[in-house]
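>>> generate a structure from the sequence data that follows.
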Amino acid sequence: MLPPPGTPGTDLPVRTALPALTDALAAAGSAVLVAPPGTGKTTLVPLALAGTVPGRVLVAEPRRVAARAAARRMAGLLGEAVGSRVGYSVRGESRRSAATRVEVVTTGLLVRRLQADPELPGVDAVLLDECHERHLDTDLALAFGLDVRGALRPDLRLLAMSATAQADRLAALLGNGAPAPVVRAPGALHDVDVVWAPPPTAVDPPHGLRVDPRLLAHVAATVRRALAERDGDVLVFLPGAGEIGTVTGQLGGIDADVLPLHGRLPAAAQDAALRPGPRRRVVLATALAESSLTVPGVRVVVDAGLSRAPRADLSRGLGSLVTVRASRASVTQRAGRAGREAPGAVYRCWTAAEQDRLPAHEEPEVATADLTAFALELACWGAPGGHGLGLPDAPPAAALLVADQTLRALGAVDGDGRATSRGRALTAVGVHPRLARALLDGAPLVGSRRAAEVVALLSADVASRGDDLTATWRHLRSGADRGASARWREEVARLERATGDAAPPGLPDDTAAGLVVGLAHPERLARRRPGTSGTYLMAAGTGAELAPGTALTGAPWLAVAVADRSPGRRDARVRSAVAIDEATALEAGGALHEERDEVAWRDGDVRSSHVERLGAIVLAERPSGEPDPAAVASAVAEGLRREGLGLLRWTPAARRLRERLAAARSGLGAPWPAVDDDALLTAIDVSGARSRADLARVDVVAALRGLVPWQVSGELDAVVPDSVTVPTGSRIRIDYTDPDVPTLSVRVQEVFGWSHAPRVAGRPLRLQLLSPAQRPVATTADLAGFWTTGYPAVRSELRGRYPRHPWPEDPATAVATKRATSRARSRD
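Take a look at the predicted model:
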């Protein structure tokens, strides 16, 4: 199918690698192709392979816009319309026919097809494009494809294509015992000049979704500079649709057409950005234009150096996109778009020094994203947790655990983690399992159409109108934004087909939307905190707050669709929600609604009550009868863990004993007991306490002595004595404040006659030696060594200052004293 050499648009660098690639696939069945952006791998390789196999070639792209663009490009090279020998299928749209030999699909759609029929009848080759981007669907498609080749279809040819040089791991995965062959295509033919164009003044680093407006203004200024200094169209990389809108507004009056390119746009607008225009163009794009898309006419790239990446807050059940610095691999790909058709230039809005500090590669999504849908796909494949599959990276255990808990709550997996019939029904919907649950369970409550409309709003990348989800829903239904409405309605129609025909009850829009959102995220049902107008407690136990001035202010309850928490903040910020009432919250969150007797440590003491809850939200509470003693003991132990050992009455004797035991443990180890906070919280018996007051009555001295094993209990005073008798007969208390170094503070004259310090806790006692005025003059645990090397200097310095006190030359044999001589004798 590959057009002959010389056909316009086909003489691209990858063409020279095609013979080696087809030979490698024919011999090994799998291979890795490394080809930089702009070399033609996405369009020429599928056409070449289609000429070597009798069946269809499936090409998987990570994004819908790339799938459509690749199909159009290949069809154009053949001089045909899309849908003939080259077609495409994306979610909600398909253009293919019986004549189609090359079909471009999204990786998500490929996963759906593999789940429906792993043998992929009629398909002889699968090409996974842009494997380096490491999206979850790409990892799944690769792992499932390898499994199919190994167990069902050894004849299926599998090719992983990447724009970066990280090929060894892919080759090891694809190989059968030995690594799969790696074929490398030469890079683009044209040079790209690098222009370092940092902002003139310092800008704030990205934080959450926020990008410093000063950086966006600088990007716009850099675009104007590039238009003045260079020829050709300009491709601008920005992190998201919001930033694209901001910069678009700042480019008013330039002599060029300004075109956005991002995932929220309808297909027609995306396609328009990929066609040459009648005059010069500035295309403002997100990362989707990095590698698998060719924007014709581009000679200049302006790069803000930022990307959006998913982050999951596992402890709070929140997930969001955050703005991060792009990696070196990513910005290299972006720069390459300027050299696709001719020599070009890239204006980087940072310094060469900052370039060196960029991460080498992006983190794979599996390391940072919510894995609920990923885990359900694995379960439906028959490989819970990915066991036995060739995944590029093992999923993080904590994220998999949270995903499994969510799936169990949805009834999607059984006790062994295997998919149930409900789980298969949820994954067949083609949206996140939570949204699929909301669609299937919400349709009988609000009607199929309205359930599909709300779920389409939650699943589609549609620009919201503030945080009031119902307002955004009504705006889309009005059709005022034709592009967004058209794309949303396509998704609504697809989802509605999955629900059957449920009659619409006569519910208000807010109630209907709240039910659907609450079914999707029952843990985010939230009640306003007393005495506030904009702060809430969600059923999961996380606080949430509304933005100032929102129309949702004062709502008693919210069904929160989107919330995220910035680093360092305690509460989450509500991004999208529906105002609801308590009855709606209870209906949507029925599984979290319960009444029970609770004994817990609250407000500084044990509280026993009968509580009605919606998750962490207390709906009603009244005193209960006689509580279960075991529950009381558990609450007391929890209070002690939460508030610490200060709840006990630490008398001076108790503190002293704890210090002595700590020194014994430090010097001799077991069986002397550990008495640090963690150890005591576990070891001290407070089972008889039923309240805070009871804890204050615990005999801590007896409790500590009870921790000492009987084998050594009689040795306590010998091993760690409370005090020591020095040569003068004085008994001086040992300081155990530092358990590693018990210390005795004593005047030098009182230890004359000691050749060695006594041993305490298995080691020589450290002596803090004092002058007659009780001031430290030396500290030693080696008294014999001090008498020889340290004492002479002390004697020389102090005997003139304290002439009435003895300063013998040989203190180890001198008589100790605690008195000074009389003045008369000192004169004699």
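>>> could you use CA atoms for every contact and neighbour count after this?
OK.
>>> next structured bit after the helix or strand containing Val618?
Assigned by DSSP states H and E, Val618 falls within strand 617-623. Counting by DSSP H and E, the element after strand 617-623 in chain order, helix or strand, is helix 629-643.
>>> against which helices or strands is the next helix-or-strand element following that next one packed?
Downstream of helix 629-643, the first helix or strand assigned by DSSP H and E is helix 652-668. For helix 652-668, the contact count by 3 or more C-alpha pairs under 8 Å, 6 or more residues apart in numbering; DSSP states H and E identifies helix 700-707 as packing neighbours.
>>> please generate a structure for the following sequence too, so the two can be compared:
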Amino acid sequence: MTLLDRLRRAGDLPVAGGLARLAAALDAGGTAVVQAPPGSGKTTLVPPAVADGVADGGRVVVTQPRRIAARAAAARLAHLLGEPVGATVGYAVRGERRVSDRTRVEFVTAGLLVRRLQSSPDLPGVAAVVLDEVHERSLDADLALALTLDVRGALRDDLRVVAMSATVEAERFGALLGGPVVDVPGALHLVKVRYAPLPPGARALDERGVTRALLDHVSATARQALAAHGDVLVFVPGAREVDEVARRLSGSGVAAVRLHGRLPAAEQDAALRPAADGAPRVVVSTAVAETSLTVPGVRAVVDAGLSREPRHDHRRGLGGLVTVTASRAAADQRAGRAGREAPGAAYRCWGEAEHAHRPAHPTPEIAAADLTGLALELAAWGDPDGSGLALPDPPPGAAFAAARGVLHDLGAVDDDGRVTTRGRALAAVPTDPRLARALLDGAPLVGARRAAEVVALLADDRRPRETDLTAALRAARRDGGAWRREVRRLEALVERGGAHDLPDDLAAGAVVALAHPERVARSRGGGRFVMVGGTGAVLPAGDPLAEVEWLAVADVDRRPGDAEARVRVAAPLTAELALDAASARLIETDDVRWRDGRVRARRVRRLGAVELASTPVSDPAPALVAAAVRDAVAADGVGVLPWPPAARALRTRLAFLHEAIGDPWPDVSDVALADVERWLVVGSRGPRPDDVLAGLRGLLPWPEAAHLDELAPERITVPSGRSVAVDYEAVDAGGQPVLAVKLQECFGWTGTPRLAGGRVPLLLHLLSPAGRPAAVTADLASFWASGYAAVRAELRGRYPKHPWPDDPTTAPPRRGTTRSGR
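Got it, this is the predicted structure:
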């Protein structure tokens, strides 16, 4: 008898109508995509149908997005078969496995399947892989899909692969798998959607997170739904919100049951069973109940409309979860929970008009999360950039490069991105590679138990209330719970033993520093620190940790506009522990700067951006000096160079010719000269004034340079016989070269002198005998004809002893009075 024959009680599930098409697709090509609405029975019927279609009793491995879903799916299917879990149907999750030699269908998390693929790529004994809820687009789910397809293509062409979801982009995944889409319309029962938006003026989120107003509104809506429909399933984004809503409901006499991933398995299982007395209840859950779970008795869903999605958490340097608006796909999945057993209702705590503006699907984790773990998995697989794998989306370039940089610092990959022996050891620890490093290297230093304790704290998304991590560690030891279970799991991964002479505070600091060497920090006084990564950080006012010299920062954030980050959680360090943890950042360099016209050089020993010691250097390398000059010019402009008067004058003349004639006369603007390596030779003492003049002369074009004095003369001899300097400074502002000369010295000039081969007339500033401006003209002939008479009348009254002829074009030029004869 086939498994489906034994499941006749579930034969009326809508997905049953597509099983024949699925079997035909798998027989023909080995791959298929199943798309069916929530509540249609995909998780219940597809795995046994696939198992019935494989020969030799091979096992079907089914991935689930979460441990609770894997356990619940196995329990439900085993119950329908009338068997205990671990017989025909079993499961394997982190820290727990219930299977036997008889097991035909095994539910696992996507992360566990990745671990198996990495250790045994040919998947011995596995005939098919069913990837459930692929729409969630976690890194583990994407990677499990890509690696499974790679195995099918390279090692196991007999391996059957099925991807399924209610909201999957079916055609896209069909193209990835190379198989048809089996679309099964219809849900088991009708679910009526009702919108229950917040009161006017209330917000769901603010800068502190989920608002009290939303939690109150969700609680009130849950009580309303309970009165109208019976058992209610409430969706809120996180464990804290679960506790808050459950407390509100319990306080008003409602039987409230909590459900989230941090609860012990016994409490999770209890939430998935009807109340013993049959009394109505409200199950308050995170997204763990969004897919692949049936919460018995539920006739209504209340959706807060928020999700926790993975993002790269710069505050902690790890992949983190942030609260965002839930997608329409997530809302549909949640609503479907109300129609599993009978017609139901879904209450959405937002407006109908707002719903259309929500994102269609959750953001794929690969597009927004920290990719360090993914990069390590790809390197361990032998495809460091993932280009040979059928990932639904390629990793973003900048984020992936940063992730590979972290792995290189950890010694996990070589310069080409290939995994090292160290990298394989880190990859064998099922946690973020940074935390894996802290666990493996911290255990010999502080003991396996304390290393596991601190790593478990760092891996927890909940922020400790205390700044001092040691206080948070002591509090966790008192109330244990999920943290204590995680400690046991981590401790089992490393050898026991290690040093025990460090006190708890330094042990915690040592492990944090191993996880985040870039956040090792040294005091600058007054509770202010500088971290190895270069960011300044400050402790809360009055914090006792302000007195320590070295700090390991576990949690830090920085508000936009703030000059420094704020330390949220940290532990003290010694200088020795800081150097050991961040040894990869220990460097000795010559720090050469060009300031105030001088080279200032020091030999500096640094731990990243933290300066440890320095000594003066008398003979810095010329290349470093040149780089220092280049940096100074880039920061403050070419004015920082020592410009002698001759160089300034030459530059203004060249600027004039470049403007007036163009090529081949060079551009000597600030922008052009900022590329100092193009024109300036810098010695070990930095640029001297003669160097600047020589460099500028080196820009002169040959043979045209021979005509420089003709085209842009430094001085002009005026009719009085005096040589007057031409001022080219105004050219930079779009003006003309200026010749400032006494008006009387120009008698006899009939036309304005012209420069640049006759292209540009001089702008004559005609001065009184006292040297004050009397007139400005670029057309001397016109001035003599029409402007001179008025100027003459004014000046002859003020300077009667000076000659003021009627016809200045024929009068002899003068420098002084009539009596002087000059």
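>>> and the TM-score between these chains?
For this chain pair, the superposition-based TM-score is 0.80 by TM-score structural alignment, normalised by the length of structure 2; 749 aligned residues with a C-alpha RMSD of 4.2 Å.
>>> host element of the equivalent of Ala272 of structure 1 over in structure 2?
In structure 2, the residue matched to Ala272 of structure 1 (TM-score structural alignment) is Ala270. Following DSSP H and E, one finds Ala270 of structure 2 within helix 265-271.
>>> and Leu158 of structure 1, by the same measure?
Using DSSP H and E, Leu158 of structure 1 falls in strand 157-162.
>>> matching residues in structure 2 for stretch 511-523 of structure 1?
Counting by TM-score structural alignment, stretch 511-523 of structure 1 pairs with residues 506-518 of structure 2.
>>> which residues are contacting that stretch?
With contact meaning C-alpha atoms under 8 Å, 6 or more residues apart in numbering, stretch 506-518 of structure 2 is reached by 317, 434-439, 441-442, 446, 450-451, 454-455, 458, 469-470, 519-520, 531-533, 551-554, 570-574, 577-578, 581-582, 608.
>>> re earlier: who does the strand holding Leu158 of structure 1 touch, helix- and strand-wise?
Checking 3+ C-alpha pairs under 8 Å, 6+ apart, strand 157-162 of structure 1 ends up next to helix 18-28, strand 30-34, strand 123-128.
>>> show me how far it is from its chain's centre.
29 Å (C-alpha atoms, centre = their mean, to the nearest Å).
>>> just tell me the aligned range of that strand in structure 2.
So strand 157-162 of structure 1 sits over residues 160-165 in structure 2, by TM-score structural alignment.
>>> show residues contacting the matching stretch.
The contact list for stretch 160-165 of structure 2, computed with C-alpha under 8 Å, 6+ apart, reads 26, 30-37, 42, 127-135, 148-149, 152, 173, 177.
>>> next, the buried residues of that stretch.
Buried residues in stretch 160-165 of structure 2, counted by 16 or more other C-alpha atoms under 10 Å: 160-165.
>>> could you export the helices and strands packed on strand 157-162 of structure 1 as a markdown table, including mean neighbour count and distance to Ala352 of structure 1?
What follows is those, written out as a markdown table (neighbours: other C-alpha atoms under 10 Å; distance: least, C-alpha to C-alpha, whole Å):
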| stretch | mean neighbour count | distance to Ala352 of structure 1 |
| --- | --- | --- |
| helix 18-28 | 17 | 37 |
| strand 30-34 | 28 | 27 |
| strand 123-128 | 24 | 34 |
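>>> for Arg697 of structure 1, which of those is the nearest?
For Arg697 of structure 1, the closest of these is strand 123-128, at 69.6 Å, according to C-alpha to C-alpha.
>>> how much does the closest one stray from structure 2?
For strand 123-128 of structure 1, the mean deviation from structure 2 after alignment is 0.5 Å (mean C-alpha distance after the TM-score superposition for structure 1).
>>> now that strand: which residue numbers in structure 2?
So strand 123-128 of structure 1 sits over residues 126-131 in structure 2, by TM-score structural alignment.
>>> same question, stretch 299-312 of structure 1
By TM-score structural alignment, stretch 299-312 of structure 1 lines up with residues 299-312 in structure 2.
>>> just the terminal-to-terminal distance for that stretch.
One end of stretch 299-312 of structure 2 to the other measures 37 Å (C-alpha to C-alpha, to the nearest Å).
>>> same question, stretch 91-103 of structure 1
Start-to-end, stretch 91-103 of structure 1 (C-alpha to C-alpha) is 14 Å.
>>> residues in structure 2 aligned with that stretch?
Under TM-score structural alignment, the counterpart of stretch 91-103 of structure 1 in structure 2 spans residues 94-106.
>>> distance from that stretch to the middle of the chain?
Its chain's C-alpha centre and that of stretch 94-106 of structure 2 lie 39 Å apart, by C-alpha atoms, centre = their mean.
>>> report the buried residues of it.
Those would be 98-99, 103-106, for stretch 94-106 of structure 2 by 16+ other C-alpha under 10 Å.
>>> for stretch 594-605 of structure 2, same thing?
Quick answer for stretch 594-605 of structure 2 (16+ other C-alpha under 10 Å): 594, 599-605.
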